[in-house]
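Colleague: no sequence for this one, just the structure:
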C-alpha cells in the first residue's frame, strides 16, 4: 500500500508550485474579510478579492472561487488587464490545489499567461509556466512538465529571479522523484538548495532539505533522511511557518513509518493534525488521517484503521479532493483484502468471525478498490490505478472468480508496462524538444542579426556622405582591432568553442557530457610555506609550476578549468567530447607526478603535490554576467576533489570508477588502498595509480 509517501510528496510539490504569499491561517483570512466592505470598486478591491480567492482555497474552495470570479468581473468592468491575470491565477490555484480539477486549472492559467505575455510581465509569465508545469506533472505528462519548468527557468535566468529559479529547479527534482530517478532528483534538489543558501532564503532552504530527506527515505537511507528532515522541521519551526512545519512533521512521520517506529510516526501525525486544525487546512488534515489509518492497518488494528479512513473520507468529500478519496478507498480495499488472507485469519483471535465474514470482506475489498480505480481513471492516474487493479485481482482470486482475477491482473500489467514505456518516451521527447527549441532560438538570433545589419546599411546609404563613410571606415578599423584584442583575451579565459558561442549571444551556456575525466592537483603544505615566504617569490614559483601544468595539459588535450590558491583543476572530455578522456587524464596526472618527484624552487624549497582523479557524467557551462568563468559540476567533480584531498604526497589517487574506466589501457598499474573514509562520500574503495614503464625502471 503506497498511499503514505505519495500523498505527502504530492502536498510538498503543491506547496512549492503555488507561487504566492504563504498561508497564515484564519487570522489573515479574517483580516482580509474585514477589509472587503471598506474596499472601493477599483484596482485595490480586485487585489483584495484575488488574495481572498487564494488564501481560502484550502478551507473553502467554493467560496474562494466565488471571490475570484467577483474579482474577474470587476477587472473586466474597470478594464484592468493585470487584475484579470491575477484573478485567473487565483482561480487556477483554487482548481489545482482545492478541487484537483486539472483541466479547469490549466484553462485559467493559460488565460493568465496570454495576458501576461501581452503585458510583457516576465514574472507573471514565469508564474504561469511553472504552475502549468505542475498540472502536467499531476497528469503524469512528465515531458510536458519539464518543458514548462525549463521555460520558466529560462525567464528567471533572464530576469535574475534567483528565488523562482531555485523553485523551478526544485520542481524538476519533483518530476524525477516521481519517476523514481532518485540520483537526478537529488542533483536538482541540491542545485536548488545551493541557490537558496546563496540568497539566504531560509523558507526554501527548509523545503529543499525536506525533499532531500524524502529522497534518502526512498533510498532506505533512513539516517540521512532523518538528518535532513529534522533540519527542515527545525527551520520551519524557527520561522514560524506553521503550514510547512506541519507538512514536514508528516514527512518525519513517514520516515518513522519506514523504520517501523509506529509510535513516533503517530506522534508526528497527530501533532501535524493539531497544527492544521489551527490553520483550518482540512486537506492536509485528511491526508494525515489517512496516513494514521495506514499505520493502524500495518499494526493489524483494523477497526481503528477503518475509523480513521472514514474520518479522512468525510473531509475529502467536504473539500472535494478526488485524489484523497481515491487513496482512502484504495487503503480500505487493501485492508479488507488483508483480513481475508489465510495467514491473517489463522493468527487472529477472531478466527471464526473472519472466516464467516470472509465473503463479505472480499466483496467490500472489491467495492472500495473498484471505486478507487474509477477515480484514478477519471484523473488519468496510471501508477496507482495499476496498484489498485493488482489488489482487485487478488481479491477476485481469493473469491474464486479466476476469470475476473486474470482480467484485472492483465489490465494491471498493461498499465504497469504503459507507465514504464511512457517514461522512456517522455525522456526522449524532452530531449528532442530541447534540441528543437535550441535550433529555433539560434535561427531567431541569426535572423535578428541579419535584420539589424540590413537596417544599418540602409541608414548609412541614406544619411552619410562620402566623407563620413571614410571616417566611419577609420572608426570601424579601430573597433575591429579592439574586438580582435578582446577576442584574444576571451580565448585566453575560455575554451575557444565556448567563447565563440558566447559571441553569438548564447548565454547561459550549459552542456551535459555523459563521460569526462577530472584532475585535481594540490601543493602539499602550501599554507605553511606561504606564511614566511616573500609574496613576489611565492607568486613567481606558483606561476612557474602552474605554467608547466598548463603545458602538460595542452600536450594531452585537457582543458584547464581553474586554479584556486595552490589548487589546479583540469578536465578531459570537455568542452569537446574525447572518447579516450580517461587515458588523457591519467597520462597528464602521471607526467605531473614524474615532474614533481624531485622538484625544487629557485631558493631550494622542495615542492610536493597530491593528485586525485575521477570520471563520470558532468554538467559544464558558463556562469556569471560580468566576469565569465567556464566551470563544471557533478558527483565526479566532487569525488575527484576528495581523491586529491585524501591522497598522500607524490601519489596519484583514483576512485574505483576511474580505475575500471582506464583499465583497457595496459600501460598503467594500480596499488589498492582498500576502503577508506572519504568526506561526504562514506567508505570508498580507492587506488594509487602508476605507470608500468616507470615501475619497470
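Modeller: That came through fine. Just so it is clear, the structure is predicted and the values come from calculations on it, not from any experiment. Residues are numbered from 1 along each chain as shown.
Colleague: okay, CA-based contacts and neighbour counts for the rest of this
Modeller: OK.
Colleague: show me where this protein has its strands.
Modeller: Residue ranges of the strands in the chain, as given by DSSP state E, are 509-523, 559-564, 567-572, 599-600, 606-607, 609-623, 629-633, 652-655, 668-678, 682-691.
Colleague: presented hereafter is structure B, for comparison with structure A:
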C-alpha cells in the first residue's frame, strides 16, 4: 500500500482484523488450548466435533504466527465439513483459510475463500457471519485501492448487522463507511455515518471505537475547514488515545489546525509534544509529520529554526522513503526561502516540490489502476469457480439421466458390438492416422512456442502474420559474461557451447518461474522482458528477483564447480519503459522488441560491473520502496549523455511485527 494511504488504513480498518475471529488468547492458554484440540483431533472420530476442533486449532496456531499450519487445519476442516454436509463448520473453515491467505498477501485467494464463506453463511442464514465477512471483503478491496467496491461491501455489511441489531458489527463497519465517504470527498455522507456511530457510544465499552469516532469526525471537519469543531473532536479523542499509537497523530493534527487559525503558541505546544512523544515511542512517521508541522509554524518568523526543522525532517523522510513527506518539506522550504527573500533557493525547492508532487500523482494513479486490475482478476477467478459449479451440476444431471437409459444403452452396445466387428479394421487405420497427425501438430506447436509467446503463436497460426503492439510499461534485462571473448579463444568449442547452454538453460528456468519472456540470445548475451505479451504491474519486481537468481547461478558454479562448465562473471543491466513488440521475418521468424527503452537497458548492462545489477532511474523509481539501492550518480552513456544509475543491493525487510489484535484475528 502506498504511504499516503497508511493513516486511513490504520485509523479505520484496524477494526477489521481485530474483529475477524472474535477470540483472544494469552500465551499459556494458547498452549493448553492447542494441546487439548490436538488430542480431540487425534481421537480419529470423523464428526462435527472434529470440524469444530480443527477450526479452533486453525485460529489458535494462527495466533502463534503459524500461517501455513492455520491454513492446513482449516482446509482439513473444510473437507470434512463438506463430507458431513456441516455448512456452519464449512463457513468458518473457509473464513480461516481466507484469513491465512490475507496474512500471506494472496488477496485473490482471500476473495475466493471469503466469498465461499459468505455463501455458506447465507445457506445457514447466519446474518452476523454474513455481516462480518462482508466487512472483511470491503477491507480487502480498500487495501487494493478499490474504494467504490469496498463501499458496496461495507453498506451490505451494515444492512445485515442492523437487521439483527448486532452492535459489535454495526460499530465496526460504520467508521469504515464514514472513512470511505471522506476519501471520496462526500463529507456530508461521511458525517452522516459517523453521527450514526455516535448513538452507539453510550452503550459500548470499547475506547478504540470511541477514539475512531472522534478522530473520524475531526478529520472530516478539518477537510471542510471547520476548524473549531475539528479541534473539539480531537480534544475528545486525545485522552482516549493516550496509551495508543494514535496519540501522537492527534497531537500533530491539533497543532496543525491551531497554526492555521493563528494560534502559534498553541500550535508549537501541541506539535512539540507530538514530536517528543513520537520519538519516545519510536514512531518515525509521526516524528516526521510533527517536524514538518513545526517547520510550517516558523516559515515566516524564524528562518534558521524553520530550515533546521525541515533539514531534520528531510533526513528522516528519505530514510522512510516517504514521498509525501518530501513533497511537504520541499514546499515548506520553498515558502521559507521566499518569505526571507532568497528567491533562487525558493525556486530550487519549488522544482523539487513539483517533482515529488508528480511522483505522488503517479502513485495515486497506480493505486487506482491496481484496484481496477484486482477487481478484474477477482471477477475472472469467480467466473472460473461458477463454471466449475455448473460442470458439477451437469455431471449430476447426466448421472441421473444415465440411470433411466442404462437398459437401452445395453441393447445399443450389443448392436454396436456387432457393427464394430465389421468396422474394426477401418477404425484401427483411422486411429493410427489421427495419432500421427496429432503428434505432428503437437510437435509443431511446441516448436512454435519455443520461439514465440503463446498469444503471438496463436495469432500467427490464425492470421499468418503478427501485428506489432505497443506496450507502455515493460522491464528489459540484458546480461553477458565478463571476459567471454578471451575464454572463447582458449577453450574448445565443445566446452564453450556446453557452458553457455548450461547457464542459459538455468536462466530459462528462472524466466519461467517469474513468468518473464525470454526474447533472444546473441553469443553470450541474454535478453528478456517482463510486462508482455500480457501487461502487468509487478514486472519490475519480478525482473529484479530474476536478476538476483541469475547472479546466484554464477556464484553457485564458483562455489561448487561442475565438470565441463566454465565459471564466468555476469554483468546485468535493467531498464523500464515503452517498447514495440512483434515478429520479424517470413521464414525463420523471431519475436523481438524495439525502442529507446531497449537501448537504455543494453547500456545499463555494458556499464554494469561483474556480479552487480545496474538499473536505470526509470526502474529505480518503481522498486525503491522494496529494494535497497546504491546510487552511482550520473554516468556518461554513449549516444545518451549522462544518466542516473543505481546498483540494486538487497530486498528490504518490509514486514512489521504484529499487534496482539492482529495475531488473534
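Modeller: All right, it came through fine. Only a predicted model underlies this, so the values are computations on that prediction, with no experimental measurement involved.
Colleague: TM-score for these two?
Modeller: Remark: TM-score between the superposed chains equals 0.47 [TM-score structural alignment, normalised by the length of structure 2]; 377 aligned residues with a CA RMSD of 4.3 Å.
Colleague: about what we covered before: out of the strands of structure 1, which one sits most buried?
Modeller: strand 652-655 (a mean of 28; mean count of other CA atoms under 10 Å).
Colleague: name the helices or strands packed onto it?
Modeller: helix 581-595, strand 609-623, helix 635-645, strand 682-691 (3 or more CA pairs under 8 Å, 6 or more residues apart in numbering; DSSP states H and E).
Colleague: okay, those in a markdown table with distance to residue 164 of structure 1 next?
Modeller: Below are those laid out as a markdown table (distance: least, CA to CA, whole Å):
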| stretch | distance to residue 164 of structure 1 |
| --- | --- |
| helix 581-595 | 37 |
| strand 609-623 | 18 |
| helix 635-645 | 25 |
| strand 682-691 | 33 |
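Colleague: of the ones you listed, which is nearest residue 114 of structure 1?
Modeller: Within these, the stretch nearest residue 114 of structure 1 is strand 609-623; the backing value is 31.3 Å (CA to CA).
Colleague: which neighbouring elements make contact with that closest one?
Modeller: strand 509-523, helix 581-595, strand 629-633, helix 635-645, strand 652-655, helix 656-662.
Colleague: got TSV for these, with distance to residue 87 of structure 1 too?
Modeller: Below are those laid out as TSV (distance: least, CA to CA, whole Å):
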stretch	distance to residue 87 of structure 1
strand 509-523	36
helix 581-595	55
strand 629-633	41
helix 635-645	44
strand 652-655	56
helix 656-662	54
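Colleague: rewinding a little: need the strands of structure 1 in JSON lines with distance to residue 274 of structure 1, can you?
Modeller: Formatted as JSON lines, the strands of structure 1 follow (distance: least, CA to CA, whole Å):
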{"stretch": "strand 509-523", "distance to residue 274 of structure 1": "46"}
{"stretch": "strand 559-564", "distance to residue 274 of structure 1": "51"}
{"stretch": "strand 567-572", "distance to residue 274 of structure 1": "53"}
{"stretch": "strand 599-600", "distance to residue 274 of structure 1": "69"}
{"stretch": "strand 606-607", "distance to residue 274 of structure 1": "64"}
{"stretch": "strand 609-623", "distance to residue 274 of structure 1": "44"}
{"stretch": "strand 629-633", "distance to residue 274 of structure 1": "43"}
{"stretch": "strand 652-655", "distance to residue 274 of structure 1": "50"}
{"stretch": "strand 668-678", "distance to residue 274 of structure 1": "43"}
{"stretch": "strand 682-691", "distance to residue 274 of structure 1": "39"}
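Colleague: follow-up on the earlier one: do you know which of the helices and strands packed on strand 609-623 of structure 1 lies nearest residue 689 of structure 1?
Modeller: strand 652-655 (5.5 Å).
Colleague: centre of the chain versus that closest one, how much separation?
Modeller: Taking the mean of its C-alpha atoms, strand 652-655 of structure 1 sits 31 Å from the chain's own mean (CA atoms, centre = their mean, to the nearest Å).
Colleague: ok, then the element right after the longest helix seen in structure 2?
Modeller: As assigned by DSSP state H, the longest helix anywhere in structure 2 is helix 343-451. Downstream of helix 343-451 of structure 2, the next assigned helix or strand under DSSP states H and E is helix 454-463.
Colleague: what separates that next one from the chain centre, distance-wise?
Modeller: Relative to its chain's centre, helix 454-463 of structure 2 lies at 32 Å (CA atoms, centre = their mean).
Colleague: I'd like the next helix or strand past that helix.
Modeller: strand 469-482.
Colleague: which parts of that following strand are buried?
Modeller: 470-471, 473-482 (16 or more other CA atoms under 10 Å).
Colleague: biggest separation within these, which pair?
Modeller: 470 and 482 (32.8 Å).
Colleague: ok, back up a step: looking at the strands of structure 1, which is nearest to residue 426 of structure 1?
Modeller: strand 509-523 (18.2 Å).
Colleague: who touches that closest one?
Modeller: With contact meaning CA atoms under 8 Å, 6 or more residues apart in numbering, strand 509-523 of structure 1 is reached by 502, 566-574, 577-578, 581-582, 585, 589, 607-623, 636-637, 640-641, 644-645.
Colleague: for the spatially most central residue of structure 1, give me its contacts.
Modeller: Centroid-nearest residue in structure 1, with CA atoms, centre = their mean: residue 173, separated by 2.1 Å. By CA under 8 Å, 6+ apart, the residues touching residue 173 of structure 1 are 184-189.
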